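Student: heads up, no residue letters with this:
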């Protein structure tokens, strides 16, 4: 895919702009420090709860404005995954999301030549807005997957907190994937994630979306699920649909038909998305700072979610049963595969999923 305006955009001093953008993206990736919320705000209250509610699992509200009941935790370790940044306590999700992550991790080893996944933020124990790092991830149906492959050993708790992100972008070029770090196996990983029917969107950096548009030669049926967005250069963000029977879940508008390699992507390669806010007119009143989100701004049921009884323990709410975390922690890590060697262009795929290539 060629964008005829790329040459023209250079006149805007894109390299200088790229440096500023890169710094902002890196800060956003690691959940940069933000102004602490007030004690009574929705962020503070939901972040202060350490365990999920008892009862059935229900997503309530929208991905960026809601909460959840009956969440389960992704076990810290599995044969084909490891959870990261454990101190954040954000590995909670709707059972449909956690089940997908476990299945995806297994399929990634089997079909994408990936040694296992590193799982970032999913949601807080009762969902709701987070202290930093995200505006969505509030109803247990979003999850971040690192572009860094899982190592062949179990990371320590300290390593999980401090392991740096690896950006897929070149530092000295505007929205350009770094060929020294990008691999075909990462492309296969993205298309595998997009192949699940319950996955509605996968958020990636615009440069990564363009790379996929330009180079993916397999089945492009699900390429439109890859949606360009700010940041997301060191991880990708999986979003699944509202589960069947989740009456309180507000769905997002469906992704437009097509592969998304069109003007909706071209927009990200113009100055518009990166332009600073226009200065106020002389004499105009300065704009009011955004108001903090309060619990009253969320769906009414979220107030009761905060007050509901907790499960007995984290272990009791771990997906797969109370013994899942300890049993899986003892399992050996998957051996790393040669990055792109020995994998067929068209390999075996599960019968219940569309072909991934």
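Tutor: Structure received. These numbers were taken from a predicted model, which means no experiment stands behind them.

Student: make it CA atoms for all contacts and neighbour counts henceforth
Tutor: OK.

Student: SS state for residue 25?
Tutor: Following DSSP: H, G, I helix; E, B strand; the rest coil, we place residue 25 in the helix state.

Student: Give me the distance between it and residue 287.
Tutor: Counting by Cα to Cα, to the nearest Å, the separation of residue 25 from residue 287 is 25 Å.

Student: For these two, indicate the residue with more neighbours.
Tutor: A direct count of neighbours by other Cα atoms under 10 Å for residue 25 and residue 287 places residue 25 higher, at 19 against 7.

Student: how much space between the closest residue to the more buried one other than its chain neighbours and residue 133?
Tutor: Of all residues not flanking residue 25 in the chain, residue 231 sits nearest, at 4.7 Å (Cα to Cα, 6 or more residues apart in numbering). Going from residue 231 to residue 133 by Cα to Cα gives 11 Å.

Student: Residue 328 too?
Tutor: For residue 328 relative to residue 133 (Cα to Cα), the value is 29 Å.

Student: Over to residue 175?
Tutor: Counting by Cα to Cα, the gap from residue 175 to residue 133 is 21 Å.

Student: go on, residue 240?
Tutor: On the measure of Cα to Cα, residue 240 and residue 133 end up 19 Å apart.

Student: swap in residue 58?
Tutor: Here residue 58 is placed at a distance of 23 Å from residue 133 (Cα to Cα).

Student: which one of the two has more residues nearby?
Tutor: residue 58 (22 against 17).

Student: can you pull the contacts of that one?
Tutor: 68, 69, 70, 94, 246, 248, 249 (Cα atoms under 8 Å, 6 or more residues apart in numbering).

Student: Included below, for side-by-side comparison, is a second structure:
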């Protein structure tokens, strides 16, 4: 699947993140879905449409792989189905540090992870926990983190989401269980599906262009 296209800001973030992971000696993290060549709706996602979202698998047990081997990879959930919390046999401080290294990037608007993963992060001691504000508990996301960037500075048509609530979000998560503090529901479970969006005129123009050779 051709799902590895993103805005230059996103590709630059992925490169910076990879350098930070390497410098920290954490290993290799597979980059999963980004976006389609021309953007737009993508199956299996309700975002990833404008080149500012990337899924990063939470696997640190892999060597560098060739393309064929990467295509055979499977995701590994870090959340135990028996307890609904992170699996102590799989979750490590290295996973937490990898999420922190992504969250401290100044282009990152928010990072979606499973509520169990956010709880595990909240339970840890951090010298500066302010980055936890940008880690948002969300349905699924038990095998990867979904990183979303701010709009590019020079794109006046792109509208940023509102900033996450002040604070780390830990108290709200512990008080509300699996509720998402941004939405107030059970992080999307049972919610009415959103109707299909209407593509902006600019997108229609892009889709009408002949395919690149």
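Tutor: Structure's in. What do you need? If you're wondering where the values come from, they're calculated on a predicted model, not measured in any experiment.

Student: Tell me who's in contact with the equivalent of residue 128 of the first structure over in the second structure.
Tutor: Superposed on the second structure with TM-score structural alignment, residue 128 of the first structure falls opposite residue 40. With contacts defined as Cα under 8 Å, 6+ apart, residue 40 of the second structure is in contact with 48, 49, 50, 199, 203.

Student: what does residue 26 of the first structure give?
Tutor: Here residue 26 of the first structure is in contact with residue 231 (criterion: Cα under 8 Å, 6+ apart).

Student: Give the burial count for residue 144 of the second structure, as a bare number.
Tutor: Neighbourhood size, residue 144 of the second structure [other Cα under 10 Å]: 25.

Student: for whatever residue of the first structure lines up with it, what are its contacts?
Tutor: Residue correspondence to the first structure (TM-score structural alignment): residue 144 of the second structure is matched to residue 235. For residue 235 of the first structure, the contact set (Cα under 8 Å, 6+ apart) comprises 144, 145, 146, 147, 148, 204.

Student: what about residue 235 of the first structure, distance to residue 68 of the first structure?
Tutor: For residue 235 of the first structure, the distance to residue 68 of the first structure (Cα to Cα) stands at 24 Å.

Student: With residue 309 of the first structure instead?
Tutor: As judged by Cα to Cα, residue 309 of the first structure and residue 68 of the first structure stand 13 Å apart.

Student: The two - which one has more neighbours?
Tutor: More neighbours surround residue 68 than the other of residue 309 of the first structure and residue 68, with 32 against 13 (other Cα under 10 Å).

Student: hang on, the more buried one packs against residue 124?
Tutor: No. Contact criterion Cα atoms under 8 Å: residue 68 of the first structure and residue 124 do not qualify, at 9.2 Å.

Student: Which part of the first structure matches the helix ranked longest in the second structure?
Tutor: For the second structure, the helix with the greatest residue count under DSSP state H is helix 8-23. Using TM-score structural alignment, helix 8-23 of the second structure lines up with residues 95-110 of the first structure.

Student: Just give me the mean distance for the matching stretch relative to the second structure.
Tutor: Compared with the second structure after the fit, stretch 95-110 of the first structure shows a mean deviation of 0.7 Å (mean Cα distance after the TM-score superposition for the first structure).

Student: buried sites along that stretch?
Tutor: Residues of stretch 95-110 of the first structure classed as buried: 95-98, 100-102, 104-109 (neighbour count, 16 or more other Cα atoms under 10 Å).

Student: ok, now stretch 160-177 of the second structure?
Tutor: Neighbour count says stretch 160-177 of the second structure has 164, 168, 169, 170, 172, 173 buried, by 16+ other Cα under 10 Å.

Student: just stretch 122-138 of the second structure next, same as before
Tutor: If you call a residue buried by 16+ other Cα under 10 Å, then stretch 122-138 of the second structure has these buried ones: 122, 131, 132, 133, 134, 135, 136, 137, 138.

Student: doesn't residue 117 make contact with the last one?
Tutor: No. When contacts are counted by Cα under 8 Å, residue 138 of the second structure is not listed as touching residue 117 (9.8 Å).

Student: What lines up with residue 15 of the first structure in the second structure?
Tutor: That one, residue 15 of the first structure, aligns with nothing by TM-score structural alignment.

Student: ignore the last one, residue 301 of the first structure
Tutor: By TM-score structural alignment, residue 301 of the first structure lines up with residue 202 in the second structure.

Student: Would you mind getting the average deviation of the helix or strand that its match is a member of from the first structure?
Tutor: Here residue 202 of the second structure sits within helix 201-207, counting by DSSP states H and E. Compared with the first structure after the fit, helix 201-207 of the second structure shows a mean deviation of 0.8 Å (mean Cα distance after the TM-score superposition for the first structure).
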